[in-house]
Every structure is written in structure tokens, then in C-alpha cells.
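>>> Here you go, sequence then predicted model.
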Amino acid sequence: MKAYVFPGQGAQFSGMGADLYDQSPEAKDLFDQANDILGFSITDIMFEGSAEDLKQTKVTQPAVFLHSVILSKVLGDQFQPDMVAGHSLGEFSALVANKTLNFEEGLKLVAQRAQAMQHACELEASTMAAVLGLEDELVEAVCAETEGVVVAANYNCPGQLVISGEVAAVERACENLKERGAKRAMLLPVGGAFHSPLMEPARKDLAAAIENTLFNDPICPVYQNVSTFAVSSPEEIKKNLIFQLTAPVKWTQSVQNMIKDGATSFVEVGPGKVLQGLVKKIDRSAETSSATIL
């Protein structure tokens, strides 16, 4: 069985999507639609902007989403998913790819998500840190005993977990984790504490938009960050998507469940190869590849 996976924020690069725009009339049409929907020329920034330009939250999330979704659409008959999943932002790409959301509604939600998260980041100084070389349970225990808000946020693969919260609390947790034997515990260059309780204002903002959006029956199940199991019910997908902003991304568990349910190959759709690397660390026997236009 074939699983298609969609990357999240951080996968962007200068020039992303330009080849799709040039090679495919369908891609060109969708990129042009995106510029109209967003009210600014995101294609100018994606194709010609600097890495710094692409770091703007209002640009980064729609840019990664557009690259993934448009690539999945121009694959045509090549795109035959038995299941899909996306890492954080990538879950929105996955939900358009499996037809739960249409292109325009998906892009609008991603744009609102980016703005809501940016606003939440401005309310309180917060950050994230990558922790390498420790068991998940130990990282969770250290977060629980650290003063202030700090939680496990991204379960990326065994031995790689990202924590998230108030700057001082994350720094304290990093020191404690190093003392407990972490190979590394380092702050990440991000604007805020994603997938933590500090994203509650963003969750509230996005919840209303999600509730007012039509979710269709998908063509295949999605393994969502919050639940980690196969989901096909539009109402359940909605509920999980609303909680995603304040809940951890359980990528390790999602991939393990996909393999348990029969996935033998994972195709990454979008910029970069980060997810392929994580899948291999979760299960060396899994086949991985990048989606490409034939």
C-alpha cells in the first residue's frame, strides 16, 4: 500500500514551485488562482524571493502548502493514495490531496492559520527546542517537572523530540535534559511555541473558520497528528484539525500506525526530503521517495 506524506513549515526554499509553474498549464492556473485568493503575488516571493522573504509566516505556510498541493494535482493518474498524512501544516495539504477540502478552502484556512499563529506568537515570548538522544518518556517527565509552560510538541522519530513553550521554561528544560544525557537540546529559530498551550488564541481563531468550512468525504483515510489513526469521517477530521494547534504532532506514532495498517512505501509530496528521513528512522524497511512529474 502506498502512503503519501506532506511536509510542514521549514521545508521551503528559494525558487520553490517555479519548475511546476513552467512545466504545467494546470499548475500555472492554480498558482495564479492562489495569488488572487491571497491578495498578493506569493508566486513572486516563492520563485524569486530570498530565504529571508520566505520566512515571513504569512508566506511560509501558504508557500509550502501550494507547492505540495499543486504537485499532487499535476501528478494526475500517478497520484493513487491508499492513505495520507501531513506533518503539522502538511496536514492541510494532505486534506486537499485526499479531497476532504477543495483547493480554495484549503488555501484560505492555511492563510488564516498563519495569521492566527503569528498573532499568538506576538502575545508572549515563546520558542521551541530540538532534543536528541533521549526516550520520549524522559523528555515528557522533564517538561512536567520544569517550572513554567513547556511541553513535548513534535514526536518526529525515536530519539528526536521537539519541545515548545515559554522561552525561560524551554531554556530550563534544555539544561535539565542535557544533565539527563541528551546528545543535544538546542533552541530552534522559530517565532513561537507551536503545538503548545500558548497557541490557544490561534486555536480559537482557526476553530471558527474550520467549523464554517465544508469538509467532504475523503477518497482515502488521513492519519492525523492528534489521533495518529486512520480517519475518514469529515466531522472527526474537523475536530482533530481544530485541536492540532495546541496538541503535539505525533508523527512517529502516525507512521507506525500507517505501517501497521499496510503501508509499504511512503511518497513525500512537496519541498525537501525531511519526512523521508524521519520515516526511515522510524522503520528502516519502509520504501521512501519524492513525488516527481514524469
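Perfect, thanks for sending it. Keep in mind the model is a prediction, meaning the values are calculated, not measured. Numbering: from 1, shown residues only.
>>> contacts and neighbour counts: CA atoms only from here.
OK.
>>> Helices of the stretch 1-150 of the chain, start to end?
18-23, 25-38, 42-48, 51-54, 57-74, 90-97, 103-123, 136-145 (DSSP state H, counting those that start in this stretch).
>>> List the buried residues in the shortest one.
Which is helix 51-54. By 16 or more other C-alpha atoms under 10 Å, the buried positions in helix 51-54 come out as Leu54.
>>> Setting aside sequence neighbours, what's the nearest residue to the spatially most central residue of the chain?
Closest residue to the average C-alpha location of the chain: Ser88 at 2.5 Å, with C-alpha atoms, centre = their mean. Nearest non-adjacent residue to Ser88, counting by C-alpha to C-alpha, 6 or more residues apart in numbering: Gly8, 5.6 Å away.
>>> Next up, a structure to set beside the first:
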Amino acid sequence: MNAYIFPGQGAQFVGMGLDLYENHDQAQELFEQANDILGFSITDVMFEGTPEDLKQTKVTQPAIFLHSVILSKVLGENFKPDMVAGHSLGEFSALVANSTLNFEDGLKLVSQRALAMQKACEIRPSTMAAVLGLDDEVVEKICQETDGIVVPANYNCPGQLVISGEIEAVNAACEKLKEAGARRALLLPVGGAFHSPLMEPAREELAAAIEATNFSTPICPIYQNVPTTAVTSADEIKANLISQLTAPVKWTQSVQQMIKDGGKSFVEVGPGKVLQGLVRKIDSGVETSSGVI
């Protein structure tokens, strides 16, 4: 079975999407439509902006979404998913790819999500840190024993977990994790504590937008970050998407379930190759590749 996977924040790069724009009429139309929907020229930033320009929250998430979704559409008949999944933000790309959301609604939700997350970051100083070389259970236990808010946020692959929370709590947890034998426990250059209870204001704001949006029955299952199992019910997809902002991204568990359910070939659609690397670390026996024209 063909599994198509979609990257999240951090996969952006200067010039992303320019080849699609220049070589495919359908891509050009969709990029121009995106400029109209967003109310600013995101293509200028994607194609010619600086890395700093691309890091703006209102740009980063829509840019990655656009690159992924437009690539999946340009692939045309070569895009034949039996199952899809997305890492955090990538879940929205996956939902357009499997026809749960249309292009316009998906982009609007991603834009609203980015702005809501930015607002939540400004309410309370917070951060995230990558932890390498420890079992998940050890990281979970240390987070629970640390004062303040610090929680597991991204289960990326065995031995790689990202924690999220208040700055002091994350720093304290990092020290304990190093003492427990972590190969690395380092702060990430992010604006706030994504996938933690500190994103509750964003979750509430996005919930209203998601509830007001039409979700169709998908053409194939999506393995969402929260339940990690195959989902085909539009109502369940909505509920899981709302929960995602304050819940951990269980990427390891999602990929393991996809493989268990018959996923043999994992194709990453969008900028970068990060997810392919994670999939190979989860199970070295599966095929991985990039979606290319």
C-alpha cells in the first residue's frame, strides 16, 4: 500500500515552490489563488524572501501547506494514496490530499491556525527542546516529575522526542534528562510551546473555525497525530484536529500503525526529506521516497 506523508513546520526553504510555479499552469493558478485568499503575496516570500522572512508564523505554515498540496495536485494520476498522514501542520496538507478538505478551506484553516498559535505564544513565554538517546518512558517520567508545565510534544522516532512547556520547566527538565543519560537535550529556535497545554487559547480559537468548515468523507484513511489509527469519519477527523494543538504528535506510533496496516511505500510530499529519515529510523525495512514530478 502507498502511504503519502506531509511535513510540518521547519521544512521551509528559500525558493520553495518556484519550480512548480514556473513549470505547471495548475500550480501557478493555485499559488495566485493563495495570494488572494491570504491577502498578501506569499509567493514573493516563498520564492525570493530571506530565511527570516520565511520564519514569520503567518508565512511558514501556509508556505509548507501550499508546497505540499500543490505538489500533490500537480502529481495528478501519479498521486495514488492508500493512506495519508501529516506531521503536525502536515495533517492539514494530508486532509486536502485525501479530499477531506478543499484547497481554499484548508489554506484558510492553516492561516488561522498559524495566527492563533502566534497569539498563544505571546501570552506566556515558552519553548521546546529536542531530546536524543533516551527511551520515551524515561522522558515522560522526568517531565511528570519536573515542576511547572513541561510535556512530551513530538514522538518523532525511537530515541528522538521533543518536549514543550514553560521556559524554566523545559530548562530544568533538560538538565535532568542529561543526568539520566540523554545524548542531547537542547532548546529549539521556536516561538513557543507547541503541542502543550499552553496552546489552549489557540485550540479554542481554531476549534470554532474547524467546526464551521465543511469536512467531506475522505478517499482514503488518514492516520492522525492524536489517535494514531486510521480515521475516515469527518466528525472524528474534526475532533482530532482540534485536540492536536494541545496534544503530542505521535508520529512514531502513527507510522508503526500504518506499517502494521499494510503501508509498504512511504512517499514524502512537500519540502525537505525529514519525514523519510524518521520513517527509516522507525522501520528500516520500508521504502521511502520524495514525491517528484
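Yep, it's here. The structure displayed is predicted, hence computed values, not measured ones.
>>> For burial, what's the neighbour tally of the alignment partner in the first structure of Gly263 of the second structure?
Applying TM-score structural alignment, one finds that Gly263 of the second structure aligns to Ala263 in the first structure. As a burial measure, Ala263 of the first structure scores 19 neighbours (other C-alpha atoms under 10 Å).
>>> Then the one 5 residues further on?
By the criterion of other C-alpha under 10 Å, Glu268 of the first structure has 26 neighbours.
>>> which SSE is Asn156 of the first structure in?
Using DSSP states H and E, Asn156 of the first structure sits in strand 150-157.
>>> show me where the stretch 151-293 of the second structure has helices.
167-179, 200-211, 234-243, 251-260, 274-282.
>>> Return the distance of the residue nearest to Ser88 of the first structure relative to Asp36 of the first structure.
Using C-alpha to C-alpha, to the nearest Å, Gly8 of the first structure is found at 23 Å from Asp36 of the first structure.
>>> neighbour count winner among those two?
Gly8 (24 against 12).
>>> Would you agree the more buried one is in contact with Ala94?
No - between Gly8 of the first structure and Ala94 there is no contact under C-alpha atoms under 8 Å: 10.7 Å.
>>> what residues are shared contacts of those two?
Both Gly8 of the first structure and Ala94 are contacted by Gly86, under the criterion C-alpha atoms under 8 Å, 6 or more residues apart in numbering.
>>> Turn the helices of the stretch 1-150 of the first structure into JSON lines, including distance to Gly270 of the first structure.
As requested, the helices of the stretch 1-150 of the first structure are arranged in JSON lines below (distance: least, C-alpha to C-alpha, whole Å):
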{"stretch": "helix 18-23", "distance to Gly270 of the first structure": "11"}
{"stretch": "helix 25-38", "distance to Gly270 of the first structure": "13"}
{"stretch": "helix 42-48", "distance to Gly270 of the first structure": "13"}
{"stretch": "helix 51-54", "distance to Gly270 of the first structure": "15"}
{"stretch": "helix 57-74", "distance to Gly270 of the first structure": "4"}
{"stretch": "helix 90-97", "distance to Gly270 of the first structure": "9"}
{"stretch": "helix 103-123", "distance to Gly270 of the first structure": "15"}
{"stretch": "helix 136-145", "distance to Gly270 of the first structure": "28"}
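>>> tell me the most buried of the ones you listed?
helix 90-97 (a mean of 28; mean count of other C-alpha atoms under 10 Å).
>>> Can you spell out which helices and strands pack onto that one?
With contacts taken as 3 or more C-alpha pairs under 8 Å, 6 or more residues apart in numbering; DSSP states H and E, helix 90-97 of the first structure sits against strand 2-6, helix 57-74, strand 83-86, helix 103-123.
>>> What's the local residue count around Phe194 of the second structure?
30.
>>> My error: substitute Gln9 of the second structure in the last question.
18.
>>> Double-check it against Ala63; I have them as touching.
No - checked against C-alpha under 8 Å, the pair Gln9 of the second structure and Ala63 is beyond contact range at 9.4 Å.
>>> can you count the residues close to the spatially closest residue to Val222 of the first structure that is not a sequence neighbour?
What sits nearest to Val222 of the first structure in space, not counting adjacent residues and going by C-alpha to C-alpha, 6+ apart, is Val84, at 4.9 Å. Val84 of the first structure: 27 surrounding residues under other C-alpha under 10 Å.
>>> Aligned to Cys143 of the first structure, what sits in the second structure?
So, by TM-score structural alignment, Cys143 of the first structure is matched to Cys143.
>>> give the contact list for that match.
Each residue near Cys143 of the second structure by C-alpha under 8 Å, 6+ apart is listed here: Val150, Val151, Pro152, Ala173.
>>> which one of these is nearest Val231 of the second structure?
Pro152 (23.3 Å; C-alpha to C-alpha).
>>> coming back round to it: other SSEs contacting the strand holding Asn156 of the first structure?
Applying 3+ C-alpha pairs under 8 Å, 6+ apart, we find strand 150-157 of the first structure packed against helix 136-145, strand 160-166, helix 167-179, helix 251-260, helix 274-282.
>>> Identify whichever of the ones you listed lies nearest to Thr57 of the first structure.
Closest to Thr57 of the first structure of these, according to C-alpha to C-alpha: strand 160-166, at 17.6 Å.
>>> one step back: redo the helices and strands packed on strand 150-157 of the first structure as a markdown table? Include distance to Thr228 of the first structure.
Converted to a markdown table, these look like this (distance: least, C-alpha to C-alpha, whole Å):
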| stretch | distance to Thr228 of the first structure |
| --- | --- |
| helix 136-145 | 16 |
| strand 160-166 | 16 |
| helix 167-179 | 26 |
| helix 251-260 | 4 |
| helix 274-282 | 14 |
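>>> So for Ala208 of the first structure, which of the ones you listed sits nearest?
Nearest of these (C-alpha to C-alpha): strand 160-166, 24.3 Å.
>>> chain center to the closest one, what's the gap?
The chain centroid and the centroid of strand 160-166 of the first structure are separated by 15 Å under C-alpha atoms, centre = their mean, to the nearest Å.
>>> so where is that strand in the second structure?
Going by TM-score structural alignment: strand 160-166 of the first structure matches residues 160-166.
>>> what residues does the matching stretch touch?
With C-alpha under 8 Å, 6+ apart as the criterion, stretch 160-166 of the second structure contacts 124-134, 136, 139, 148-156, 170, 192-198.
>>> average gap between that stretch and the first structure?
Relative to the matching residues in the first structure, stretch 160-166 of the second structure has an average distance of 0.1 Å after the fit, by mean C-alpha distance after the TM-score superposition for the first structure.
>>> Which one (most neighbours) among the contacts of Cys143 of the second structure?
So for the contacts of Cys143 of the second structure (other C-alpha under 10 Å), the most neighbours sit at Val150, 30 neighbours.
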